[in-house]
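Asks: structure of the sequence below:
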Amino acid sequence: MARQVLQGIPVSTGVALGKAFFLNRGRSRNIPRHNIPDRDVSSEIQRVEQAFAQALAELEDIQLRVPAELLEHARIIDSHIMMLQDPKLLESSKDYIQRMHLNAEWGLEKAVADIEAVFHSIEDSYIRERIQDVRLVAGRVQQHLLGESGNNLHSITTRIILLAHDLSPADTVELEVGKIMAFATVTGGKTSHTGILARAMQIPAIVGVADLEETIRDGEVIIIDGLQGRIIIDPDEEELAGFTDLKYQFEQYQAGINRSSHLPAETIDGYRVKVFANIELLEEVSSVLGNGGEGVGLYRTEYSYLNRVKLPDEEQLLEEYQDLASIMFPGKVVLRTLDVGADKFMHHFGGLDEANPALGLRGVRFCLHHADLFRVQLRAILRASLHENISLMFPMVSGLGELRQIKAVFNSVQMELKKQGLKYNPEMPVGMMIELPSAMITADILATEVDFFSIGTNDLIQYSLGIDRTNSYVSYLYQPLHPALVRMIKYVVDAGHRAGIEVSICGEMAADPYCIPVLMGMHVDCLSMNPQAMPVIKHIVRQATMEECKTLLKEVLASKTVGRNNKLVKDSIFRRHPNELMFYSSLLDEGY
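Replies: This next block holds a predicted model:
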């Protein structure tokens, strides 16, 4: 039996067996904290300025050495360079040194803590996890302040499983890709860069593993189970044999569905559904294309605002949107306007005293409140629309009045561009997300005002059932197949189709194998999901028939309880798709 089993978050599927290698284990991160006399203030300020300059020069040098196989991930390093070039973090550090007489290391820590306080209040996990970028950048500066050497990747001579407290984008540049079998880190969440990199490299990865550094010895044989998010330490012969067999089965299955991932998602009896991706970073596009994605159904534009202290200007946003549209062309790209709350921009606009930010100034409400910020983004999106594969989508619209307010701003921006002689595509499709019960109930009215609907099932479920799925006391109530939710979604799909517009699903239900037959039975037009889920979901669709899906939907609609619905769909899926559930159920149930 294994010496121990550690649990983490699976972010890239697969199984790996090998020896553990720690990146920089034992590197000191005990930040010295002391007050300095007046006479040392200027020298400490010089130290922190020099450390920022050294970190910047180091990243710029690394940027020039990005290997071809990781080239598309260099944009993360670009964002880290921008953070170092932005004066706000440095100035905040210097202010603490000057005002509170702190040593340089402590001043930097305090400046980072201020930013962390803002990010910790963010409800959206995708955005909240971006604080990791700030920590990585600050960590590189601290490394120079503390006089620490670089990483120890040069000592890798054989194929290993790479373990680390964290793995920065810059660290990955020095990886010899052929020698890395899997990743595991202490920090990180579902959207961490470690997961993005691992999925691009098609190797297993687990993040958020507590006690990783304290429990595993360098050179110890371990198993990375990227299907269930486990690390098996010092497995016995029976466990090694079992996981070796599982690894072979998974790789054979994966190779099979990958070979067919570029085929359309079309049922046996000829019904075709589009399969798009939800992404937030340009470097994820390679995964979209590699996994057979037909387009980007949801591009979360928030990251462009939250990976820097200074807000991006119109030209920076334009370049980003043009790059995305160009790479994906002719595939469709749906840009969702800022879906953030006031809590995310406190350092720009000042904090608000909101008892419940989730029900406060967020989404389009925030954009309408800060119209100048909104107009800058709309100008960039409109100018990028000349690529003709761009669509625009508004989040968290509560009803017709709010939608018309947004469209009035949008129309005003169009007129402004026209007067300035700046070109845009006047036929760019404009849609909205259905994620509030009020929008769902009035879907028939809203459908006459937009070109498409995208149902954000994550928020729709939470707002409709009155639960926070991150709250351990009530997370069990987060049930996508609740009779009320199934009826709501069908009502929106039917309302959209009656008005002649497309309806897509862009929440986690789109990547849930249990929900696919039910959604197919409703005749949804598009499923948008994490890129890694696309091959298996397309495979499920190709094995189904619309007749079966419609029959299952009819049974689900007639059911009175969520328990009955779960049994109906699970029986159907187990009967039709046993392999998908064996290899993917834990990962897909987590939203991938």
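Asks: every contact and neighbour count from this point should use C-alpha atoms.
Replies: Fine.
Asks: mind listing what the residue nearest the centre of the chain touches?
Replies: Nearest residue to the geometric centre of the chain (C-alpha atoms, centre = their mean): residue 191, 4.2 Å. Contact analysis of residue 191 by C-alpha atoms under 8 Å, 6 or more residues apart in numbering lists 11, 126, 129.
Asks: name the element it belongs to?
Replies: Here residue 191 is covered by no helix or strand, with elements defined by DSSP states H and E.
Asks: redo the contacts of residue 191 as TSV? Include secondary structure.
Replies: Output for the contacts of residue 191, formatted as TSV (DSSP: H, G, I helix; E, B strand; the rest coil):
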residue	secondary structure
11	strand
126	helix
129	coil
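Asks: from those residues, which is closest to residue 569?
Replies: Looking at the contacts of residue 191 and their distance to residue 569, the nearest is residue 11, at 25.4 Å (C-alpha to C-alpha).
Asks: tell me who's in contact with the closest residue to residue 11 other than its chain neighbours.
Replies: Once flanking residues are discounted, residue 11 sits nearest to residue 195: 5.1 Å by C-alpha to C-alpha, 6 or more residues apart in numbering. Residue 195 makes contact with 11, 12, 205, 206, 207 under the criterion C-alpha under 8 Å, 6+ apart.
Asks: endpoints of stretch 444-453, how far apart?
Replies: End-to-end distance of stretch 444-453 (C-alpha to C-alpha, to the nearest Å): 11 Å.
Asks: can you show me the strands along the stretch 451-592 of the chain?
Replies: Secondary structure of the stretch 451-592 of the chain (DSSP state E, counting those that start in this stretch): strands at 452-455, 502-505, 526-529.
Asks: list of residues touching the last one?
Replies: When contacts are defined by C-alpha under 8 Å, 6+ apart, strand 526-529 is touched by residues 273-278, 296-298, 502-508, 510-511, 592.
Asks: same question for stretch 62-71.
Replies: 74, 77, 78, 170, 173.
Asks: equivalent analysis for stretch 440-454, please.
Replies: 399-400, 429-434, 439, 488-489, 491-492, 495-496, 499, 501-506.
Asks: keep only those of the contacts of residue 195 that are in strands.
Replies: Among the contacts of residue 195, the residues falling in strands (DSSP state E) are 11, 12, 205, 206, 207.
Asks: one more to put side by side:
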Amino acid sequence: MKGLGTSPGVGIGKIFLYKEVKLEIKKNNVDDFNLELERFNKSIEKAKTEIDELYHITKKDVGEKEAEIFLAHKMMLEDPEFIKGVEEKIKGEKINAEWAVEETANAFISLFENIEDEYLKARAADLKDVSSRILRILLNKDSVDLLSIYEKSIIVAEDLTPSDTASMNKEMVVGLVTELGGRTSHTSIIARTLDIPAIAGIENIIDRVNHGDMIIIDGDSGEIILNPTEEELDFYREKLQREERLKEKLKDMVGKETKSKDGHKVELVGNIGTPSDIDKVLEKDGEGVGLFRSEFLYMDNDSLPTEDKQFEAYKEVAMKLQDKPLVIRTLDVGGDKEIPYLNLPKEMNPFLGYRAIRVGLDRPEILKTQLRAIYRASHYGNIKIMFPMISSIDELREAKSIAKEVRESLKEDNIPFSDKVEIGIMVEIPAVAVHAKAFAKEVDFFSIGTNDLIQYTLAVDRGNQNISNLYNQYHPAILRLIKMTIDGGHEEGIWVGMCGEVAGDKKLVPILLGMGLDEFSMSAGSILGARYIIRNTSKEEIKSHIDRVLNLSTATDVENYIDENILK
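Replies: Next up is the predicted model:
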């Protein structure tokens, strides 16, 4: 069997076949609807308590950014439309709480699923998770206990909810296999964060395997071997041992320069989503932060965060980094990130719509407040500003003009700030990559955001399960746009970084080095692996392969060429 490898590595263990507990919901008429309202309200409170516990477990074991999904779940439990809908059904129809919850939730889920927007479809999955929790509490049913897994196991499931991944025994789970999902699904992101191999997209997998069967999964290739032979077990045990030896070698990378075999130095930095994430980056010897997603300040609030609140967050990270660079991306909302109090319009194509810098320029008071906070924090560290979703030089000039206004207002107020703050843009729209040289005349740096660059170039919604196989970072067109961006930046004397997932892809790190990328920004867990690859690679040798790679026809050709001519 073969699926889509979504988290690298080898997993060997017994199958833990996970099937959701089927809840039988029956409609019952009631005499005392007040009793049902009380049961419903108690179930909501208990669900909130459970979700709070999951939030803290995930925050501790995985990370604050990954735990944010449970803040969204808690908001759903407090959604007045949902609560009102259930209560009106109970009172109006005099029915039991279970039926009212099921009917109300299904109405919302159906609404979300029928909208051609993958973000809202994902919200449908979250609402299923939340409503199932309420129903399980009302029916006094226990969930499948993934925490009690006591031997090395690979969970096989149709899909795994955030609640499932938060509550599994992370010491004993050595792999995940799901029918649904893709590289950007919740399960895949958690797997990569926890360094657990994962494979998605195996049709009817739960009907093709048995609980307790021995299984091998290879998250690099997507290969699955069910009930392997001794020879197959020996082969993959050796591969697993090689991976473990490599992990030990990576520990030796702490304190070493990120310099290629032929002496070319690059900057190896981390992506963070909250101030607390900086600890992981420093623990893995990151040389700074190449992307600070500032959205958390807005998503964790019921209203726009104040200048002072933002200033304190940016200052905290800048001081921990000391003189190491900190690139702060201005507010990037819309598309897959919705903030209720901003009242962003519902759109047919939100990823192509009113989002990121477009919101900032349309509502400059939001951008000015953020820029004031960033400039104030620049007094305490080496801060750089990055504007997201720039598509035209006119937009860029307008954003720079607002930044100039902010600097002048801070001078008038006698508030100290650094006069060396670099301004750059994310290159995530193909038009910018194609026209890179002209944009480079206007900024101090580029940072290539490959997640959206791939999505826009290949016209593939990266959250759409049905076409996830088309979302491919090895596509020659993607590599050509990256090379054009690097060359355009260098021709105008600016440095070029990358902050998308591709920056930490072990197959592409040598290619990016050969193309001349100056800065690699990635999740903290990928930093030491990337340093190991760079230190064992000659930039000049790889450079001789670049034209050949760019002229290959398919993504598969690119992968095969890298495997056969570079990684070996």
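Asks: between all of the contacts of stretch 62-71 of the first structure, which two are separated the most?
Replies: Longest distance between any two of those is 12.9 Å, between 78 and 173; criterion C-alpha to C-alpha.
Asks: okay, the two: which has more neighbours?
Replies: Neighbours were counted for residue 78 of the first structure and for residue 173 using other C-alpha atoms under 10 Å; residue 173 has more, 22 against 14.
Asks: now the more buried one: how far from residue 189 of the first structure?
Replies: For residue 173 of the first structure, the distance to residue 189 of the first structure - C-alpha to C-alpha - is 21 Å.
Asks: kindly report the same for residue 255 of the first structure.
Replies: For residue 255 of the first structure, the distance to residue 189 of the first structure - C-alpha to C-alpha - is 27 Å.
Asks: higher neighbour count, those two?
Replies: Neighbour tally, residue 255 of the first structure and residue 189, criterion other C-alpha under 10 Å: the higher count belongs to residue 189, 23 against 12.
Asks: quick check: that one is in a strand.
Replies: No. Checked against three-state DSSP, residue 189 of the first structure lies outside a strand; its state is coil.
Asks: for residue 224 of the first structure, see how far away it is.
Replies: As judged by C-alpha to C-alpha, residue 189 of the first structure and residue 224 of the first structure stand 17 Å apart.
Asks: try residue 57 of the first structure
Replies: 36 Å.
Asks: equivalent analysis for residue 218 of the first structure, please.
Replies: Using C-alpha to C-alpha, we find residue 218 of the first structure at a distance of 15 Å from residue 224 of the first structure.
Asks: who has more neighbours, the two?
Replies: Neighbour tally, residue 218 of the first structure and residue 224, criterion other C-alpha under 10 Å: the higher count belongs to residue 224, 28 against 13.
Asks: the more buried one touches residue 203, doesn't it?
Replies: No. Using C-alpha atoms under 8 Å, residue 224 of the first structure is not in contact with residue 203, being 10.1 Å away.
Asks: so what sits against both of these two?
Replies: With C-alpha under 8 Å, 6+ apart, residue 224 of the first structure and residue 203 have common neighbours residue 182.
Asks: so which bits of the longest strand anywhere in the second structure are buried?
Replies: Secondary structure of the second structure per DSSP E: the longest strand is strand 10-18. Residues of strand 10-18 of the second structure classed as buried by neighbour count (16 or more other C-alpha atoms under 10 Å): 10, 11, 12, 13, 14, 15, 16, 17, 18.
Asks: quick one: what's aligned to residue 55 of the first structure in the second structure?
Replies: Alignment note: residue 55 of the first structure maps to residue 47 in the second structure; criterion TM-score structural alignment.
Asks: same question for residue 538 of the first structure.
Replies: Counting by TM-score structural alignment, the partner of residue 538 of the first structure is residue 531.
Asks: before we move on, what about residue 251 of the first structure?
Replies: Per TM-score structural alignment, residue 251 of the first structure is aligned with residue 244.
Asks: hmm, who's touching whatever helix or strand that match lives in?
Replies: Residue 244 of the second structure belongs to helix 230-251 when assigned by DSSP H and E. By C-alpha under 8 Å, 6+ apart, the surrounding residues in contact with helix 230-251 of the second structure are 9, 10, 11, 12, 216, 528, 529, 532.
Asks: tell me the secondary structure at residue 424 of the second structure.
Replies: Of the three states, residue 424 of the second structure takes strand under three-state DSSP.
Asks: roughly how far apart are residue 371 of the second structure and residue 485 of the second structure?
Replies: Distance from residue 371 of the second structure to residue 485 of the second structure, by C-alpha to C-alpha: 26 Å.
Asks: with neighbour numbers in mind, choose between these two.
Replies: For residue 371 of the second structure versus residue 485, the count of surrounding residues by other C-alpha under 10 Å is larger for residue 485: 28 against 24.
Asks: where does the residue lying closest to that one once chain neighbours are set aside land in three-state SS?
Replies: Of all residues not flanking residue 485 of the second structure in the chain, residue 433 sits nearest, at 5.0 Å (C-alpha to C-alpha, 6+ apart). Following three-state DSSP, residue 433 of the second structure is assigned to helix.
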